[in-house]
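1. need a 3D model of the following:
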Amino acid sequence: MATVLLVRHGRTTANATGLLAGRTAGVALDSVGKRQAATTAERIAAVPLAAVVSSPLERCRQTARAITAFQQGEPQQFVERAITEADYGEWQNRKLSDLAKEPLWRVVQSNPSAVVFPGGESMQAMQSRAVSAIRRLDGEIEAAHGPNAVWVAVSHGDIIKSILADALGMHLDLFQRITVGPASVSVVRYGEHRPEVAATNTESGDLSWLAKAQAPTGDAAVGGGAGNATDQTGY
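-> Below is the predicted model of the structure:
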């Protein structure tokens, strides 16, 4: 099975000021976000990528360009609209501190599967389109590059949380238990029997093991297995 690295974009000016940017055009990485994207790109650099796929929004495309720039090869690069930010409708461009006073806020926190953003999309529709796209792309990349292929999808916090919830077999109503920080990397493999979540919300640490990892057989190792083959001790 192929391996997908789910990367959230780096911090933006909207993130820093507590604004829900949504799909607003022109929201770019701030200085911190650019450094975060570069750090993530360096972490992934040791892993030859088959493809780097991005949400169409600028902050994700900036992050994707940083990742691609650190690659020695030339991974396939393209934009996927189905992993774009949620359509927050009338909530877009509003302060989170103000939105927290809305009755819908509590529903977003405790029962997101029932949420339809006013003038926007439902959280169920958001998850459905994102999961379908990731699973489809994963299958296409594996078919083209083999079961050991590694690829990156650069997207948004709620989108990645919803994809991870699906991979973990969690109901959407539980997805607020998952944290996805700016420029974090989560690792998912879609197997014959079930998805395998190898990591979530990592902001540091060695990823070179992904370049050497062999595709799992599909069965889970009873007892947990031997872990990654990389010896990081130096002796």
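2. going by C-alpha atoms from here, please, whenever you check contacts or count neighbours.
-> Will do.
3. which one's the longest helix in the chain?
-> The helix that spans the most residues within the chain, counting by DSSP state H, is helix 123-145.
4. and whichever helix or strand comes after that one, what does it pack onto?
-> For helix 123-145, the succeeding helix or strand toward the C-terminus, using DSSP states H and E, is strand 150-155. Strand 150-155 sits against strand 3-8, strand 51-54, helix 58-69, with contacts defined as 3 or more Cα pairs under 8 Å, 6 or more residues apart in numbering; DSSP states H and E.
5. so what secondary structure elements neighbour the last one?
-> Contact analysis of helix 58-69 by 3+ Cα pairs under 8 Å, 6+ apart lists helix 31-44, strand 51-54, strand 150-155 as its packing neighbours.
6. Asn201: which of these is closest?
-> Closest approach to Asn201 among the helices and strands packed on helix 58-69 is made by helix 31-44 (11.7 Å; Cα to Cα).
7. sequence B follows; please return its structure for comparison with A:
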Amino acid sequence: MTLLLLIRHGENEYVKTGKMAGRIPGVHLNEKGQKQAQALGEALRETPIKAIYASPLERAMETAAPIAESHKLVIQQEADLMDTHVGKWQGKSWKLLALKKEWKIVQNAPSRFRFPEGESFPECQLRIVNVLERAIKKHNKPQDIVAVVFHADPIKLAVAHFIGMPLDHFQRLGCDTGSLTAIHAGETGAHLVKMNYRPPFDFLPKKK
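-> The predicted structure follows:
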């Protein structure tokens, strides 16, 4: 089975604006986020990672860089690992969005919601899972480990898929910046090893 390391990007300053980032370009890691990325790179240095995939958004690529460097790997950018396409809601105030009638649907029945001029959560989940399943098929030798650096909601949607959780419950999961979620996955099913975990990663195998 393949061990997937699903890593959320580090902290960035846009979070402090109180607005929904979505796919806004130019959102870089702040000082804390850079430290989180370096900590991830150091903590995973001795883990035998075979490949690293990442969302092309800057905050994900900057988080993936120290991991790739420590393993001399090329980051494989995947557009389908990008954050949720929130359409007209991108860049809007969280406080104002929470006043919309659709907000209750987002929180309580996200499977029935589509962002205006954007995508639905089931569509987001499908594209993310497709990328991960391709990675599993490509790296399917025993003990193969693949790192994937992307975003909170897509990570939670992926976890929900692999453990059989209804999509409407995915927001019950936690996924902090700079965290790692580990899933064993293969033809026989999947097993959630760790969720929202911070360095050191003492449960991971080391290079021989």
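8. pull the longest strand from the first structure.
-> For the first structure, the longest strand by residue count, based on DSSP state E, is strand 195-202.
9. where in the second structure does it fall?
-> Counting by TM-score structural alignment, strand 195-202 of the first structure lines up with residues 190-197 of the second structure.
10. list of residues touching the matching stretch?
-> 159, 162-163, 174-176, 179-185 (Cα atoms under 8 Å, 6 or more residues apart in numbering).
11. determine which two of those residues are furthest apart.
-> Comparing all pairs in those by Cα to Cα, the longest separation belongs to Asp176 and Ala185, at 22.2 Å.
12. counting neighbours, go ahead and name the busier of these two.
-> Remark: of Asp176 of the second structure and Ala185, Ala185 carries more neighbours, 21 against 17, as counted by other Cα atoms under 10 Å.
13. quick check: the more buried one is in a strand.
-> Yes: remark: Ala185 of the second structure belongs to a strand, assigned using DSSP: H, G, I helix; E, B strand; the rest coil.
14. can you give me every residue that contacts it?
-> Listed by Cα under 8 Å, 6+ apart, the contact set of Ala185 of the second structure reads 1-4, 136, 162, 191.
15. now, which of the residues you listed sits nearest Asn30 of the second structure?
-> Using Cα to Cα, Leu4 comes nearest to Asn30 of the second structure of the contacts of Ala185 of the second structure, at 26.2 Å.
16. before we move on, back to that, can I get the helices and strands packed on strand 150-155 of the first structure in a markdown table including mean neighbour count?
-> Formatted as a markdown table, these follow (neighbours: other Cα atoms under 10 Å):
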| stretch | mean neighbour count |
| --- | --- |
| strand 3-8 | 28 |
| strand 51-54 | 25 |
| helix 58-69 | 22 |
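17. among these, which is nearest Ala41 of the first structure?
-> Across those, Ala41 of the first structure has its closest neighbour in helix 58-69 (4.2 Å, Cα to Cα).
18. check which helices and strands the first helix or strand past the closest one going along the chain is in contact with.
-> Later in the chain than helix 58-69 of the first structure, the nearest helix or strand by DSSP H and E is strand 76-79. The contact analysis (3+ Cα pairs under 8 Å, 6+ apart) places strand 76-79 of the first structure against strand 51-54.
19. which non-adjacent residue is nearest Gln127 of the first structure?
-> Distance criterion Cα to Cα, 6 or more residues apart in numbering; nearest residue to Gln127 of the first structure, sequence neighbours excluded, is Ser162 at 5.4 Å.
20. average gap between stretch 124-134 of the first structure and the second structure?
-> In this overlay with the second structure, the average offset of stretch 124-134 of the first structure from its partner residues is 0.7 Å by mean Cα distance after the TM-score superposition for the first structure.
21. how about stretch 97-116 of the second structure: buried residues?
-> By 16 or more other Cα atoms under 10 Å, the buried positions in stretch 97-116 of the second structure come out as 106-107, 110-111, 113-115.
22. so which of the residues you listed sit within helices?
-> Short answer: those in helices (DSSP H) are 106-107.
23. now the helices and strands packed on helix 58-69 of the first structure in CSV, with distance to Thr13 of the first structure?
-> Formatted as CSV, these follow (distance: least, Cα to Cα, whole Å):
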stretch, distance to Thr13 of the first structure
helix 31-44, 9
strand 51-54, 19
strand 150-155, 17
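24. from Lys104 of the second structure, how far out is the closest residue to Phe201 of the second structure other than its chain neighbours?
-> The shortest distance from Phe201 of the second structure to any residue other than its chain neighbours is 6.5 Å, reached at Ala43 (Cα to Cα, 6+ apart). According to Cα to Cα, to the nearest Å, Ala43 of the second structure stands 39 Å off from Lys104 of the second structure.
25. my guess is Val4 of the first structure contacts Pro147. True?
-> No: shown here, Val4 of the first structure and Pro147 do not form a contact pair, counting by Cα atoms under 8 Å, at 11.4 Å.
26. tell me who's in contact with the closest residue to Arg59 of the second structure other than its chain neighbours.
-> Using Cα to Cα, 6+ apart and skipping residues adjacent in sequence, the residue nearest Arg59 of the second structure is His28, 5.0 Å away. Going by Cα under 8 Å, 6+ apart, His28 of the second structure touches 12-13, 58-59, 62.
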